[in-house]
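1. can't give you the sequence, but here's the structure:
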């Protein structure tokens, strides 16, 4: 682990969004949210999904939205009989947005969620809110509510199954042989240079590095390939301007390629 002091706070990408337009157009006119049922799994968990239907031409964002996006956030606190909620993110697309790159989905997002009930004998009620951003010519931040009691007897849902199949490959599935992260202090934070030994994901590859801490922000990674090694470099800063420690085991590297995406959890010192 490595720690240092960042003297100035960063400007978050949310300020690119025009909040005035949010109230002028109304989030409910741009995106519809519903909960899909997928029934109980053999392990006793509930399989469901949040389905976002976007107005034509509009996009929403992945968990790491790039330099021009708003990361989605979820509040499950008003749910009932919900223990753990595990989200599976389908592989996103990379967009050019006014000269900046953003990462997300267009037209529709089906986001699978697997819920572990606190009491297997009682119903599970998903009730909460999702904060998100949607963009076209302008970006609109907003909040959508949901309230749905999951159907334990529901049949397998093809839409959820398709979304699960669109997840990135794991490091093992993609043939990743090694992943290392080299850390170096910078004026404003810390540089991470990741070296990933793996077969090509197809076409022009785009790497996203997540520090593993919600209080840390990583810039868009510069990505290149040297033979069998993908090299990605980013700078990490603390949104509060305070000191922080970076744990390599929490670093998450996602490689987005033309053929598939790869999800790599943790990296060695190298």
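-> Perfect, thanks for sending it. Model, not experiment: these values are computed from the prediction.

2. hey, let's count contacts and neighbours off CA atoms from now on
-> Noted.

3. in terms of helices and strands, where is the residue most central in space within the chain?
-> Nearest to the geometric centre of the chain sits residue 63, at 2.0 Å (CA atoms, centre = their mean). Element membership for residue 63, per DSSP states H and E: strand 59-66.

4. structure two is appended below for comparative analysis:
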């Protein structure tokens, strides 16, 4: 595991990545693995001159380990991180505590702490720039005309959400996440018409007496090498 951070920009943005170099046969979790698993947790509370820190996640895959089906990664993965400085264009200390689950036949908790000082006068190597820029470039894109999601609805029984998807090709993998406590099953195709496919995602678990109406869900879709991600309000 390795943390790579570029020097801060003039407007106080620091781009970084957490590299997790998984050996063959090992796996780790996405930000919302489902009803089983430990999502990666990055705590920047001890950092100096850091106002906010956001960890981003590349598109995962759905993994069946024989005990459960969950979302994660079966290959080395880099998690992009955007940090905003409190005092732009000055020195910062990135102090991050990492806690995550790493799995082979069983899953074990792994904890690590990194401390990196970055300053505007630092010079990143071409290799460091390549690592960080590549990781950010591989994040899911915004929806566009050829690949988009429309019409999210909460079904009448309140036990699933449905939405329409226009995507390149038929091989589509979709992940739906909601507010804290909501867990969704893998969406299933219901019908196709006029270039759209209607998918339905059953709700596996939800907070007691809660409703999705008026809340938002995040939908990530993969088609070949393309992926998109969007947050949509549920009517």
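-> Yep, it's here. Note that the structure is a prediction, hence the values are computed from the model and not measured.

5. from residue 99 of structure 1, how far out is the residue nearest to the centre of structure 1?
-> 20 Å (CA to CA, to the nearest Å).

6. same thing with residue 51 of structure 1?
-> Distance from residue 51 of structure 1 to residue 99 of structure 1, by CA to CA: 29 Å.

7. the two - which one has more neighbours?
-> residue 51 (19 against 9; other CA atoms under 10 Å).

8. that's a strand at the more buried one, yeah?
-> Yes. Checked against DSSP: H, G, I helix; E, B strand; the rest coil, residue 51 of structure 1 lies within a strand.

9. need the counterpart of the residue nearest to the centre of structure 1 in structure 2.
-> Aligned by TM-score structural alignment, residue 63 of structure 1 pairs with residue 31 of structure 2.

10. from what I can see that match touches residue 37, true?
-> No. Judged on CA atoms under 8 Å, residue 31 of structure 2 makes no contact with residue 37 at a distance of 9.7 Å.

11. count of residues packed around residue 217 of structure 2?
-> Residue 217 of structure 2: 18 neighbours (other CA under 10 Å).

12. distance of whichever residue in structure 1 pairs up with it from residue 59 of structure 1?
-> By TM-score structural alignment, residue 217 of structure 2 lines up with residue 251 in structure 1. Using CA to CA, we find residue 251 of structure 1 at a distance of 27 Å from residue 59 of structure 1.

13. show me the helices in the stretch 151-270 of structure 1, by range?
-> 158-165 (DSSP state H, counting those that start in this stretch).

14. trace residue 159 of structure 2 over to structure 1, please.
-> So residue 159 of structure 2 corresponds to residue 191, using TM-score structural alignment.

15. nearest residue to its match other than its sequence neighbours?
-> residue 235 (4.4 Å; CA to CA, 6 or more residues apart in numbering).

16. tally of neighbours for the aligned residue in structure 2 for the one you found?
-> Matched by TM-score structural alignment, residue 235 of structure 1 corresponds to residue 203 in structure 2. For residue 203 of structure 2, the count of nearby residues is 18 (other CA under 10 Å).

17. residue 195 of structure 1 too?
-> For residue 195 of structure 1, using other CA under 10 Å, the count is 23.

18. in contact with residue 26 of structure 2, which residues?
-> 74-75, 102-104 (CA atoms under 8 Å, 6 or more residues apart in numbering).

19. quick one: whichever residue in structure 2 pairs up with residue 125 of structure 1 from residue 222 of structure 2, how far?
-> Under the alignment by TM-score structural alignment, residue 125 of structure 1 pairs with residue 93 in structure 2. Going from residue 93 of structure 2 to residue 222 of structure 2 by CA to CA gives 36 Å.

20. which one of those two is surrounded by more residues?
-> Shown here are residue 93 of structure 2 and residue 222; by other CA under 10 Å, residue 222 has more neighbours (21 against 16).

21. ok, of the contacts of residue 26 of structure 2, which come out buried?
-> Buried residues within the contacts of residue 26 of structure 2, counting neighbours by 16 or more other CA atoms under 10 Å: 74, 102-103.

22. closest to residue 137 of structure 2 out of the residues you listed?
-> residue 74 (19.7 Å; CA to CA).

23. what about the nearest residue to the closest one once chain neighbours are set aside, how many residues nearby?
-> Of all residues not flanking residue 74 of structure 2 in the chain, residue 27 sits nearest, at 4.5 Å (CA to CA, 6+ apart). Neighbourhood size, residue 27 of structure 2 [other CA under 10 Å]: 22.

24. residue 27 of structure 2 and residue 159 of structure 2: what is the separation?
-> 30 Å.

25. one more: residue 16 of structure 2?
-> Residue 16 of structure 2 is 39 Å from residue 159 of structure 2, by CA to CA.

26. same drill for the two, tell me which one is more crowded.
-> residue 16 (26 against 16).

27. hmm, that one is touching residue 3, no?
-> Yes. Between residue 16 of structure 2 and residue 3 a contact is recorded at 7.1 Å, counting by CA under 8 Å.

28. so what's residue 183 of structure 2 up against?
-> Neighbours of residue 183 of structure 2 in contact, by CA under 8 Å, 6+ apart: 34-35, 177, 203-206.

29. let me fix that: residue 79 of structure 1
-> 124-128.

30. which position in structure 2 pairs with it?
-> Aligned partner of residue 79 of structure 1 by TM-score structural alignment: residue 47.

31. distance of its match from residue 86 of structure 2?
-> Taken as CA to CA, the span from residue 47 of structure 2 to residue 86 of structure 2 is 11 Å.

32. buried residues in stretch 98-106 of structure 1?
-> Buried residues in stretch 98-106 of structure 1 (16+ other CA under 10 Å): 102-106.

33. give me the contact list for that stretch.
-> Outside stretch 98-106 of structure 1, the residues that reach it (CA under 8 Å, 6+ apart) are 54, 57-62, 64-69, 92-96.
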